[in-house]
Structures are given as structure tokens and as C-alpha cells.
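Trainee: need a structure here:
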Amino acid sequence: MFQLTIRDDLSEVIDYTSPNVPIRTVEGTLLHFPNKAAVCHWHSEVECIIALEGEMHYFVNEQVYRLAQGTGIVVNANRLHFGYAVNDRDCKFLVLLLHPSLLSGNAYLESHYINPLLYDANSDAILLSGEVAWHRQALHMIATLFQLGQQQPAHYEFQISIQFATLWLLLYEHTVAQYGSFQGTSAPSNHLKEMIGYIQKHYPKKISLHDIASAGLMSRSKCCRLFQQTLHQTPIEYLLHYRIQKSLSLLADDHLAITAIAEACGFNGASYYTEVFRKIMGISPSAYRKSRAL
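Mentor: Model prediction:
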């Protein structure tokens, strides 16, 4: 199952596929996430996604992109992002993470080719379709990198380094080489990030809308508008979904009672936890636990 481990600052804990190069390759499905939506997060790796079956929405720094089957997206490093379902339908996808350190080692190349794209505020995300020739080329390179990371043939470490550099040059040629590099802030809204961080840090405790809004230094009405516009959820909906997400790993421990899990995840009683769990996951916590044991 595809799982995300998120720190209090919203950064993801990355476990690399290879012990020798900073690459991660995972195949996943939105069905494994509560409400078919991943948790908002960021990391220092460049992320490449290809939708294999179905489609999904992809949120990157307050912009939402639609990934149809066979299309992909490159998410630049340190951008807040997550994927979620279109019309509650599942989507199968591959994820490729590559750390920019694979491209470094030469000061001139870093200053002229790597950093201009890495920190370009207009290149938070690059959507790749099958209708443009260079997009198809990029998608093929991503698929090749994914296979190298999965299969790890002879000399795969060097092949990954070469292939990533080739992909990066292709992206560079069609972005900052043509339009310039805008070195403005590419960070997501600090207010939104602070509020999400507050939720993810304090979810086991009692949290009110006032608490969330205060973390972002704004009114409750503005807080609700910002969440709805960017995450397509109310702050309380995001809180409940995150609590359910955190409860899934606890359900894997058969020795933990449902009541204890509910309390550990911030729910006021097992019955309310079960009600919310059933609404989001479609089954009860007990049924979910049994399904994992099969």
C-alpha cells in the first residue's frame, strides 16, 4: 500500500528505493487514501507523476492541475502538493522522486542550468500531455527512470544520473530557456502552510475552527475561503480526513481497541470515530481491519 509519512512541518519522510542513488519509485492508487486524497506535503526531491489508469486532480502551490490517463506532471522541489480523486473515481499512478543532488557537482552548471529552473516561480509544476512532442519525450524518460529504479540492472546508478540530466535539460529548454527564470517566492501560502501544519501537529487534541484560523493569523471566514479555494475542503473536513488517515496505521495493530484508536486520533468516542470513518472510507473501522488481515 502507498503510504505517506509526514513530519510536523509538512515535509515527507522519503525512503529511497536504491541504497546508492537518491531515487524513489512507487506505484499507487488513490483508493488507498481516505476519501481518495493524499495528505498535503512537500519534499526536497523533484516529483514526477504519470496517471496510468483513470485520472486525478493534482494540487501544487495553490494551483490545481488535471491529470488524464497517460499524462503526467513534474512537481518542482519544495512545493506543497497532493493528488486527489476526480468525481470520487480511483486513479492508478506511478511516482518517481529524484533528488536534485544527482545533477550537482559543477558550480557553473548549477548556477546556469539547475538553480534557474529549480527556483523558478513559474515552474512549480510542468504538466505533460501526449499531444506535444517534447511532452511525450519527457514522459518516456520518466517511465525509463522509473523502470531503472525498480529493476536496478547493471550500472543503473549511472544510467539514472544520465537520464535525469537529460530530462532536466529537456525541461530547462522548454521553460526558463524560453521564458526566463522568475526568482520570486515559489513557496505556498505561508498562512495555509501554517494552518495545515497546526492541524497535522495537534490533530490528537481538541481543535476548533478558531484555533486553525489563529494559526494562520486570519479570521475564520477567510480561513474557510482559503481552504475551500485551494484544498476543496473546509478546515474541519481536512482535520477529520487527516485524523482518519492517521488512524489507518493504528488499525493494523489488532491489540489496539477501536476506542483507544479513536482517542489517540482526536475523536470524542468510538461511535463518532466509526461514523466519520464509515463516511470517508465507506466501511467501518472493524471491517477495514479485517480486510487488511485477508
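Trainee: CA atoms for contacts and neighbours, from now on please.
Mentor: Noted.
Trainee: and for residue 69, the neighbour number?
Mentor: 18 (other C-alpha atoms under 10 Å).
Trainee: roughly how far apart are it and residue 52?
Mentor: Separation of residue 69 from residue 52 (C-alpha to C-alpha, to the nearest Å) stands at 6 Å.
Trainee: and the strands in the stretch 101-250 of the chain?
Mentor: Using DSSP state E, counting those that start in this stretch, the strands of the stretch 101-250 of the chain run over residues 125-128.
Trainee: need the helices for the stretch 101-250 of the chain, in chain order.
Mentor: Using DSSP state H, counting those that start in this stretch, the helices of the stretch 101-250 of the chain run over 107-109, 115-118, 133-151, 156-173, 176-179, 190-202, 209-215, 220-231, 235-251.
Trainee: mean neighbour count and distance to residue 264 added to those helices, as JSON lines?
Mentor: Conversion of these to JSON lines gives the following (neighbours: other C-alpha atoms under 10 Å; distance: least, C-alpha to C-alpha, whole Å):
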{"stretch": "helix 107-109", "mean neighbour count": "11", "distance to residue 264": "49"}
{"stretch": "helix 115-118", "mean neighbour count": "21", "distance to residue 264": "39"}
{"stretch": "helix 133-151", "mean neighbour count": "18", "distance to residue 264": "36"}
{"stretch": "helix 156-173", "mean neighbour count": "17", "distance to residue 264": "42"}
{"stretch": "helix 176-179", "mean neighbour count": "13", "distance to residue 264": "47"}
{"stretch": "helix 190-202", "mean neighbour count": "20", "distance to residue 264": "11"}
{"stretch": "helix 209-215", "mean neighbour count": "18", "distance to residue 264": "19"}
{"stretch": "helix 220-231", "mean neighbour count": "17", "distance to residue 264": "25"}
{"stretch": "helix 235-251", "mean neighbour count": "20", "distance to residue 264": "8"}
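Trainee: quick one more, to check against the first:
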Amino acid sequence: MQIIDIPISKDLQETTIHGDYAFPLAIYEDHLHSNLIGYVDLHWHDELQFSYVTKGAVEFVVNQKNYCISENQGIFINSGCLHMAKAIVDPDSTYICINVNAKLLSSFQGSIIDTAYVTPFIESECLPVILFEGTVPWQKDILSGLHRINFLYEKGEFAYELNILLEFTQVWLNIVTNMKDILQGTNKPSETNQNRLKTFLSFIQRNYRNKISLEDIASSANVSRGECCRLFRNTIQISPIEYLISYRINKSLYLLENSSMTVSQISDYVGFGSVSYFIERFRKQIGAPPKEFQRNLRNFK
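Mentor: Down below sits the predicted model:
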């Protein structure tokens, strides 16, 4: 299944329900060019995420660090980590994304499985990401397990849930066995910068329709303008104002598709002070002016 627009709350938490209470797991095939904005925007969720690239290459940004994942490689993103994904070179880069709630692995709350082998790992600040490369035997085994999980999920045959649980247990055993020493690390990364970034992005999402300056964004987390710019460039490689403009354009896409507002009205609604500037920035980001984008959407329907 492809999600073309991830619903995100004001604190940047993804609000998609992955699976259900009875079986909290969901798998998506993400064609990045099919995403409404061409990439997966910054967000976080409680679920563990396992991804492997099936075409091209994908850059994952997790907790302000960049990871380039090529075809036949994968990545684990821990619970609660702020992350995004975008294609490298090939806009049609594709990856399989497996989101699973840790309770599927825990047996039951308070069990030895939960307290010794699950909770310490998902709560560790030292383990935001694990990369899976085909050259390392245990990582290769994990990639094979993820492929089998996807196959079982797609087939949906009798007892596929049990078979997926068995595969995931083996995947997790590989992680626990090979990453246990990480939990004893002393150099835990500070959460300050991540929390500041969340504050910046939340401020923009709440106020994008208003006139916002760089000073306003920086002040939302009580830092200098220079520190604000540094955090944005180290995380998503653009300035705070460029992110604000991009966010406004992304909001305009929904209105062009689902409202009867004119381009001028949409421009004003999403916070642009000039229609011509809105059209110029829209064309630069989307590749076509707003009217043409709207016609293409209607023709596609």
C-alpha cells in the first residue's frame, strides 16, 4: 500500500494507525515520486520502523543525521525518532517500510522479554538507527527476514501473523545479540537539539498562515537566529525560511485539489503576501504553475 500524504499532528507525530490493536503492524511500498510532495516530510511515531530500498537510493534523515541507503540495503529507525526520507538522484526511488509496535515482540508487559530485551533497546538514546548492509552476515540475515515478512504480509495466507511474528522475533534477536554493547555506551546524544527542532517545526505548522520572520522561528525555542539556521541546515539542508515556504506550498496542494478557492485566495490563505511570488515558488518546487497542477489532478481523476 502506498501513502501519498502522511497525516502529521502539530507536534509532528504521524497519526496514521499502523495495523490494529490485534496485530499492530503495517507494511507500505513507498514510491517517493508518488508522494504528494515528492518526499516523506519530518515526523515521528511510536512504532519501530524497518525499511529496505528496492529501487534507486534514499536519504533518510534521523535525529539530525543523514543516512544514504542504496538498493538492497536497509535501516532501522527507533521509536520516537524524528525522521524524513527523500530520493537521491532517481525521483522514483522506492523502499518497503515496515512499521510495527514493540508490543508485538514483548509477549506481555512486565515479561522478561519486555524488560530485558525490548524496552531497554527502544528507550535507549544510543540506538536511534541501525544500518543493514548486505556485506555483514547478521545484517544480511535481517534483510532476508524483512523480505520474508513482506512476502508473508502480501500473501496473507492462513496463520501469516504467526509466521510474521516468528520472523520478527528472529530479526529482533539478531539486533539484541549484535547491539547489546551499545546500551552500555556512555556518550549519549543530547536530546536538546532534537527538541528544539520539533519546537521550530511545530511553531511553523501552527503559524504558517501568518507573517513569520527568522527571528520569530528562533524565538520559539529561545535560541539565536544563527543557531536556528544551523539546526535546520544540519538536519534538512535548507534554511528555516525555505522550510516555511516549502510547508506553505505543501499546504496549497491540498487546497488546489480539494477546494474551490482561486489561486489568489489560496496564496493569501497559506501565508504568501504576493500571488506572483506564490506562483514562482510553486513552479520551482512542484515543476508546474498552480493552475496546470490543478488541471492535471482533475484530468487524472
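Trainee: got a TM-score for the pair?
Mentor: The TM-score (TM-score structural alignment, normalised by the length of structure 1) is 0.91; 293 aligned residues with a C-alpha RMSD of 2.2 Å.
Trainee: ok so, going back, turn the helices of the stretch 101-250 of structure 1 into TSV, including distance to residue 65 of structure 1.
Mentor: Supplementary listing: the helices of the stretch 101-250 of structure 1 in TSV, determined by distance: least, C-alpha to C-alpha, whole Å:
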stretch	distance to residue 65 of structure 1
helix 107-109	30
helix 115-118	19
helix 133-151	16
helix 156-173	18
helix 176-179	20
helix 190-202	19
helix 209-215	26
helix 220-231	12
helix 235-251	20
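Trainee: ok, which of those helices comes nearest residue 48 of structure 1?
Mentor: Residue 48 of structure 1 sits nearest to helix 133-151 of all the helices of the stretch 101-250 of structure 1, at 7.1 Å, using C-alpha to C-alpha.
Trainee: which residues of structure 2 does the closest one align to?
Mentor: Using TM-score structural alignment, helix 133-151 of structure 1 corresponds to residues 137-155 of structure 2.
Trainee: next one: stretch 221-238 of structure 1
Mentor: With TM-score structural alignment as the criterion, stretch 221-238 of structure 1 aligns to 226-243.
Trainee: any residues touching that stretch, and which ones?
Mentor: Residues outside stretch 226-243 of structure 2 that contact it (C-alpha atoms under 8 Å, 6 or more residues apart in numbering) are 61, 63, 64, 65, 66, 193, 197, 213, 214, 217, 218.
Trainee: run the last query once more with 6 Å
Mentor: Residues outside stretch 226-243 of structure 2 that contact it (C-alpha atoms under 6 Å, 6 or more residues apart in numbering) are 64, 218.
Trainee: now do stretch 32-45 of structure 1
Mentor: 10-12, 30, 77-85, 97-99, 280-281.
Trainee: repeat that for stretch 48-56 of structure 1.
Mentor: 66-74, 84-86, 91-96.
Trainee: how about it, which residues of structure 2 does it hit?
Mentor: Going by TM-score structural alignment, stretch 48-56 of structure 1 sits over residues 50-58 in structure 2.
Trainee: picking that back up, to residue 275 of structure 1, which of the helices of the stretch 101-250 of structure 1 lies closest?
Mentor: Checked against C-alpha to C-alpha, the stretch from the helices of the stretch 101-250 of structure 1 lying closest is helix 235-251, at 11.0 Å.
Trainee: please identify the buried residues of the helix or strand just after the closest one?
Mentor: Counting by DSSP states H and E, the next helix or strand C-terminal to helix 235-251 of structure 1 is helix 258-264. Neighbour counts over helix 258-264 of structure 1 (16 or more other C-alpha atoms under 10 Å) mark 258, 261, 262, 263, 264 as buried.
Trainee: using ChimeraX, define a selection of the buried residues within the contacts of stretch 32-45 of structure 1.
Mentor: In ChimeraX, this line selects whichever of the contacts of stretch 32-45 of structure 1 come out buried by 16+ other C-alpha under 10 Å:
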select :10,11,12,30,77,78,79,80,81,82,83,84,85,97,98,99,280,281
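Trainee: can you pick out the most distant pair from the buried residues of helix 258-264 of structure 1?
Mentor: Checking those with C-alpha to C-alpha, the most distant pair is 258 and 264, at 9.8 Å.
Trainee: roughly how far does the residue nearest the centre of structure 2 sit from residue 205 of structure 2?
Mentor: Nearest residue to the geometric centre of structure 2 (C-alpha atoms, centre = their mean): residue 84, 3.7 Å. Per C-alpha to C-alpha, residue 84 of structure 2 is found 16 Å from residue 205 of structure 2.
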